[in-house]
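**Student:** Structure for the following, please:
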Amino acid sequence: MLDSVLTQLVAAAVSEAQRPLVAELAAARAELGEARRELGELRRALEQPASGGELVYLTVAQVAERLGVCQKTVKRWLEDGRLAHVRLPGGGIRVAVAELERVLRENARKEAAE
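**Tutor:** From the prediction side, this is the model:
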């Protein structure tokens, strides 16, 4: 009889102690779901052309193609800090078209000065 009462008391105490944690977990799951939806929207936006038909962000391959260099060269420039870039959560890299244009203008000025 005493064991049964103690078991019930312990179960009730554990259940009561878990309630705030369960509520926190539910809130965290909802927040994670919202963050995943936003991330999906951002990924889709990165892949969509801007209103003028021009891509806003480029992949490493696209940057290499536009510059006429290999992808290794672009990656080296990213590592050296010559090109500002964005890292995606999945490990992908994107370069803003505006950043690429800035670097091209800067290089053109340097070449003109030589």
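**Student:** Could you use CA atoms for every contact and neighbour count after this?
**Tutor:** Noted.
**Student:** Determine the three-state secondary structure at Ala35.
**Tutor:** helix (DSSP: H, G, I helix; E, B strand; the rest coil).
**Student:** I'd like to know how many residues surround it.
**Tutor:** 12 (other C-alpha atoms under 10 Å).
**Student:** Here is a second sequence; please produce its structure as well for comparison:
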Amino acid sequence: MCACNTTTQEYASVSATAKKYGVSTDTVRRWIEDDRVEAIRLGPKTVRIKIASLEALITPLGR
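**Tutor:** This next block holds a predicted model:
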């Protein structure tokens, strides 16, 4: 799921994020647009999402 060639996985692509969380790429793009996750643009079509912001967004249901 890493978008870089480092040993630590700090960023993920839109498609990898959608696949991991079982949502559409449109949903991931909405999260970015709504500032629910941190993302960076690397080029005209290349976007990467900060994994730490994804983990903060996803919270387990309380009992």
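**Student:** From Tyr21 of the second structure, how far off is the residue nearest the centre of the second structure?
**Tutor:** By C-alpha atoms, centre = their mean, the second structure has its centre lying nearest to Ile49, at 3.7 Å. Distance of Ile49 of the second structure to Tyr21 of the second structure, given as C-alpha to C-alpha, to the nearest Å: 13 Å.
**Student:** Then Lys45 of the second structure?
**Tutor:** 21 Å.
**Student:** swap in Glu10 of the second structure?
**Tutor:** Distance from Glu10 of the second structure to Tyr21 of the second structure, by C-alpha to C-alpha: 16 Å.
**Student:** Which one's more surrounded, the two?
**Tutor:** Using other C-alpha under 10 Å as the criterion, Glu10 of the second structure and Tyr21 rank with Glu10 on top: 16 against 11.
**Student:** Distance of the counterpart of that one in the first structure relative to Val10 of the first structure?
**Tutor:** Mapped onto the first structure by TM-score structural alignment, Glu10 of the second structure lines up with Val56. With distances taken as C-alpha to C-alpha, Val56 of the first structure is found 59 Å from Val10 of the first structure.
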